[in-house]
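J.: below is the structure, and that's it, no one-letter string:
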């Protein structure tokens, strides 16, 4: 495994480039420290639910806690979401600062949180063994995993255990899952099958990640281990977001996450790629169902899923009040969908949750939430764009530093996209895990040897060359 000394990478330059800073106005910090539950009298006591959290091992901003019960007719999913709307005073310094930030930004050497840590990692976080304010979703599913009914209401909850994805996967493999999530694999598989049937597109591409070695402080560029537990947990979040969208559409007030249908040219291109790779694809089979069946470790799957990323471009937000937007569906999910499950890390979720709480209870939507929706669409679009650029910049910088002393060396690679006259080929190098441009004309879907041509730390550019 390739490593680099921590002192050789300064992620501060990326913070400076993108204008990111953790310093909050003092008034906002004081409000975060003194934040209290403004809706305490409305809450149902659900501390009887043995909720658990599933997050990365170092996370302290715990937005969600889950409990799944089996019933005679199917399952009941209880999903508690940190009730940030009850902790942040509308119009306050804390509210204004969070609107300016948009979301939490994650860099390898630390996060820049949406809210001061006193709130996001303290009084609002669903940390274990503490009573917390939550928006509690209760979703009944039948034995096939289809939604029967749901509601969301304010409650007090308490998480009884904290898990991470790898730990949940290991426990599932060993048959020792905590009773609160013993049914998670079954529900996850059922929901995944439903998603494939409705045309959802799930891309299981390897995620590059920069991590610090606890033993010597060095940095490593690794592929994030993608587990089935990641998928199961994601299905619970998607289920909740779809329920939220349903409430918003029924009420005709909300903020949807949308994605237009794929262009016919993009689908035709992917079909040509599949044919060239020898992947059988029936004419009437949805692309999502095809991808779900492929071996995620096969080079041909990596190629096809990389090509399929073109189908997920153009995601946006649609705010509406009184009249539904022209586009209400997220085509990558295959259904209407809204963000509500990460209010500690994403600004829009606080407001969307408030809309859903009122819609579920049949009460009036608070004016502070309703009037903010139109502006939130623009804020989240800009914030998402910046977060993606920050993520990419951190990866690019790490790749360049890691490879700077290896220019001229040869590497084994898989060609995930061939040159087309407008752009160079794209390759995936396994060690160190790098996705980069490559000159020459390496054949798509093949394993080749390439030479490292550029690794410029200043410009964060890495490129390879192929010579047949």
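T.: On my side now, so go ahead. These numbers were taken from a predicted model, which means no experiment stands behind them. Numbers count the residues shown, from 1 in each chain.

J.: make it CA atoms for all contacts and neighbour counts henceforth
T.: Will do.

J.: tell me the span between the first and last residue of stretch 249-266.
T.: 29 Å (C-alpha to C-alpha, to the nearest Å).

J.: and it, which residues are buried?
T.: Of the residues in stretch 249-266, those scored as buried under the neighbour-count criterion (16 or more other C-alpha atoms under 10 Å) are 249, 251-262.

J.: can you check stretch 438-455 too?
T.: Along stretch 438-455, these residues count as buried under the neighbour rule (16+ other C-alpha under 10 Å): 438-439, 441-455.

J.: and the gap between the nearest residue to residue 56 once chain neighbours are set aside and residue 153?
T.: Take residue 56 and drop its neighbours on the chain: the residue closest to it by C-alpha to C-alpha, 6 or more residues apart in numbering is residue 164, 5.3 Å away. Going from residue 164 to residue 153 by C-alpha to C-alpha gives 27 Å.

J.: looking at those two, which one has more neighbours?
T.: Using other C-alpha atoms under 10 Å, the more surrounded residue of residue 164 and residue 153 is residue 153, with 20 against 16.

J.: quick check: residue 156 is in a strand.
T.: Yes: checked against DSSP: H, G, I helix; E, B strand; the rest coil, residue 156 lies within a strand.

J.: so it is in contact with residue 45, correct?
T.: Yes: applying C-alpha atoms under 8 Å as the test, residue 156 and residue 45 come out as touching, 5.1 Å apart.

J.: the two - which one has more neighbours?
T.: Higher neighbour count among residue 156 and residue 45: residue 156, with 23 against 14, using other C-alpha under 10 Å.

J.: so how far is residue 43 from the more buried one?
T.: Using C-alpha to C-alpha, one gets 6 Å for the distance from residue 156 to residue 43.

J.: check residue 161 too.
T.: For residue 161, the distance to residue 43 equals 22 Å [C-alpha to C-alpha].

J.: same check on residue 32?
T.: Shown here: residue 32 relative to residue 43, a distance of 21 Å by C-alpha to C-alpha.

J.: more crowded one of these two?
T.: residue 32 (25 against 16).

J.: now residue 461, nearest residue through space, not along the chain?
T.: residue 455 (5.8 Å).

J.: sec struct for the one you found, please.
T.: For residue 455, the secondary structure call by three-state DSSP comes out as strand.

J.: same deal with the one 4 residues further on?
T.: Going by three-state DSSP, the secondary structure assigned to residue 459 is coil.

J.: can you count the residues close to it?
T.: By the criterion of other C-alpha under 10 Å, residue 459 has 11 neighbours.

J.: residue 70 too?
T.: The criterion is other C-alpha under 10 Å. On that basis, residue 70 has 17 neighbouring residues.

J.: for residue 387, which non-adjacent residue is spatially closest?
T.: Nearest residue to residue 387, sequence neighbours excluded (C-alpha to C-alpha, 6+ apart): residue 105, at 6.2 Å.

J.: show me which residues of the lengthiest helix in the chain are buried.
T.: Secondary structure assigned by DSSP state H gives helix 373-403 as the longest helix of the chain. Of the residues in helix 373-403, those buried under the neighbour-count criterion (16+ other C-alpha under 10 Å) are 373-374, 376-377, 379-380, 383-384, 386-387, 390-391, 393-403.

J.: hold the first one in mind and look at this next one:
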């Protein structure tokens, strides 16, 4: 009988102290300036039907009759989206409400300046540093099921294969009926007795996934390493997404693709772009596949190869880790007058825009203002055109900081979990090999570390000894 190794849990106080140090190093914003807080309080008290003079669309329409629900991680309070996906006239109708932050953030005001400084909500295992003060982000703007909210409402009709046949986007008043976690939504859909708003989410999600495959899009489904609270401390685990998360993501991608189409036709906007993988990166991946005995026929495309990998196997997991590293260089491309020469997003295989998470991302608020103006046939307000490039620059800086915070938090907990285990041996799998040595993924706990030595081949299972685990430097090293 093989017994499961004991759980390794990092002490809560040491994790919090380490995360505080990491946030200081990265200069993650903490408290809001007093003038930004005051502006948020004033905006939060504004009735949801009121439209500020700087908005780029006609007055709101009442869509509280549309039955919407939210689907988010358990415990979320900053709810950007509410949806309804139903069968209609031989096809489907998608209603997707997005929190309308232009209702609350005046351009060039003190809150706008602070939002540009932050760029995004920064998440860590012990909490978040929000993009907007809580009176807005978790109350007045959040699509909670406790009353009417201002929203940017998408209504997209699809044919039976998931292709849009009609798209409308407008400012509206909406009301969410219910707040669901991913787990609750999955259970309701599988039981077949969920909210009518979810009745066709599976069908549309799977249809859109099929279209993604047809156009050459790439969805990397390897489990994600994450830090979770456990028994007064924190532990590491790998979590694979539920199917409903993929279906839900396809609705967001659908709106992002439609938003990019509208902005490109209108001549101004803010796109999320990603170049195609470099030939050298693909050649390295081909060599890795060959070394692992994985067939990659010359006629099989890169997206087809990725979809054929099994993340549950050591070989598939190692190759998917490398696949993720071929998709580098994502950024934001602002344009006003002349569309970019290459507006595409390689992983989505289409032009794409971030417009569905404005509570947590600055760029979505600005992009939505350009989008709404184009959809209404109105000129884009001057402040929107002037804000596109600064928003792009702020997002680039915030993305680097948020990525460093996420990776640093994992590195910290990895080092804390093994700080008292130096000299012990663990079983691991080589998931990457480069000029710095090998990256080894332990079987249990879910920790990665580097090692050097001869005969370290991609995908091989090896025994390693913990050589170093330094929480101060957030470093873990193994000896093969």
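T.: It's in. Source: prediction; values computed, not measured.

J.: superposing both, give me the TM-score.
T.: Comparing the chains after superposition, counting by TM-score structural alignment, normalised by the length of the first structure, produces a TM-score of 0.95; 462 aligned residues with a C-alpha RMSD of 1.5 Å.

J.: coming back round to it: which residue in the second structure aligns with the residue nearest to residue 461 of the first structure?
T.: Here residue 455 of the first structure is matched to residue 469 in the second structure, going by TM-score structural alignment.

J.: ok, how many other residues are close to the aligned partner of residue 81 of the first structure in the second structure?
T.: In the second structure, the residue matched to residue 81 of the first structure (TM-score structural alignment) is residue 98. Neighbouring residues of residue 98 of the second structure were enumerated by other C-alpha under 10 Å; the total is 32.

J.: relative to residue 139 of the second structure, how far out is residue 98 of the second structure?
T.: Residue 98 of the second structure sits 14 Å away from residue 139 of the second structure when distances are taken as C-alpha to C-alpha.

J.: then residue 390 of the second structure?
T.: Applying C-alpha to C-alpha to residue 390 of the second structure and residue 139 of the second structure gives a distance of 27 Å.

J.: number of nearby residues for residue 4 of the first structure?
T.: Close neighbours of residue 4 of the first structure, defined as other C-alpha under 10 Å, add up to 18.

J.: isn't it right next to residue 404, touching?
T.: No: with the criterion set as C-alpha under 8 Å, residue 4 of the first structure and residue 404 do not qualify as a contacting pair; they are 10.9 Å apart.

J.: surely the match of residue 81 of the first structure touches residue 78?
T.: No: in terms of C-alpha under 8 Å, residue 98 of the second structure does not count as a neighbour of residue 78; the distance is 11.6 Å.

J.: isn't residue 22 of the second structure right next to residue 408, touching?
T.: Yes: using C-alpha under 8 Å, residue 22 of the second structure and residue 408 qualify as a contacting pair, with a distance of 7.1 Å.

J.: residue 358 of the second structure matches what in the first structure?
T.: Across the alignment, which pairs residues by TM-score structural alignment, residue 358 of the second structure is matched by residue 343 of the first structure.

J.: list the contacts of that match.
T.: Listed by C-alpha atoms under 8 Å, 6 or more residues apart in numbering, the contact partners of residue 343 of the first structure are 63, 81-84, 349-350.

J.: what segments of the stretch 201-350 of the second structure are helices?
T.: When secondary structure is read from DSSP state H, counting those that start in this stretch, the stretch 201-350 of the second structure shows helices at 201-215, 243-266, 279-291, 302-308, 314-326.

J.: in the first structure, what range does the last one match?
T.: Matched against the first structure by TM-score structural alignment, helix 314-326 of the second structure falls on residues 299-311.

J.: list the buried residues for that stretch?
T.: By neighbour count, with 16+ other C-alpha under 10 Å as the criterion, the buried positions of stretch 299-311 of the first structure are 299-308, 311.

J.: so who does residue 389 of the first structure touch?
T.: Residues counted as contacts of residue 389 of the first structure (C-alpha under 8 Å, 6+ apart): none.

J.: that one maps to what in the second structure?
T.: For residue 389 of the first structure, the aligned position in the second structure is residue 404, judged by TM-score structural alignment.

J.: roughly how far does the nearest residue to residue 268 of the second structure once chain neighbours are set aside sit from residue 118 of the second structure?
T.: Using C-alpha to C-alpha, 6+ apart and skipping the chain neighbours, the partner closest in space to residue 268 of the second structure is residue 336 (4.2 Å). Taken as C-alpha to C-alpha, the spacing of residue 336 of the second structure relative to residue 118 of the second structure amounts to 24 Å.

J.: who has more neighbours, these two?
T.: Under the neighbour definition other C-alpha under 10 Å, residue 336 of the second structure and residue 118 were set side by side, and residue 118 has more, 28 against 20.

J.: so the more buried one versus residue 361 of the second structure, what's the distance?
T.: As for residue 118 of the second structure, its distance to residue 361 of the second structure is 9 Å (criterion: C-alpha to C-alpha).

J.: residue 355 of the first structure versus the residue lying closest to residue 319 of the first structure once chain neighbours are set aside, what's the distance?
T.: Closest residue in space to residue 319 of the first structure, ignoring its immediate chain neighbours: residue 255 at 4.3 Å, by C-alpha to C-alpha, 6+ apart. With distances defined as C-alpha to C-alpha, the gap from residue 255 of the first structure to residue 355 of the first structure amounts to 9 Å.

J.: shared neighbours of these two, anything?
T.: With contacts defined as C-alpha under 8 Å, 6+ apart, the residues shared by residue 255 of the first structure and residue 355 are residue 248.

J.: the match of residue 81 of the first structure belongs to a strand, doesn't it?
T.: Yes: when classified by three-state DSSP, residue 98 of the second structure is found to be part of a strand.

J.: relative to residue 191 of the second structure, how far out is it?
T.: 28 Å.

J.: check residue 356 of the second structure too.
T.: On the measure of C-alpha to C-alpha, residue 356 of the second structure and residue 191 of the second structure end up 28 Å apart.

J.: so for these two, which sits in the more crowded spot?
T.: The residue with more neighbours, out of residue 356 of the second structure and residue 191, is residue 356; 27 against 9, by other C-alpha under 10 Å.

J.: counterpart of residue 113 of the first structure over in the second structure?
T.: Residue 113 of the first structure maps onto residue 130 of the second structure when the alignment is built from TM-score structural alignment.

J.: quick one: residues contacting the closest residue to that match other than its chain neighbours.
T.: The shortest distance from residue 130 of the second structure to any non-neighbouring residue, by C-alpha to C-alpha, 6+ apart, is to residue 121 (4.4 Å). The neighbours of residue 121 of the second structure, taking C-alpha under 8 Å, 6+ apart as the test, are 128-132, 360-361.

J.: what do you get if the cut-off is 7 Å, keeping everything else the same?
T.: Listed by C-alpha atoms under 7 Å, 6 or more residues apart in numbering, the contact set of residue 121 of the second structure reads 128-131, 360-361.

J.: that'll do, ta.
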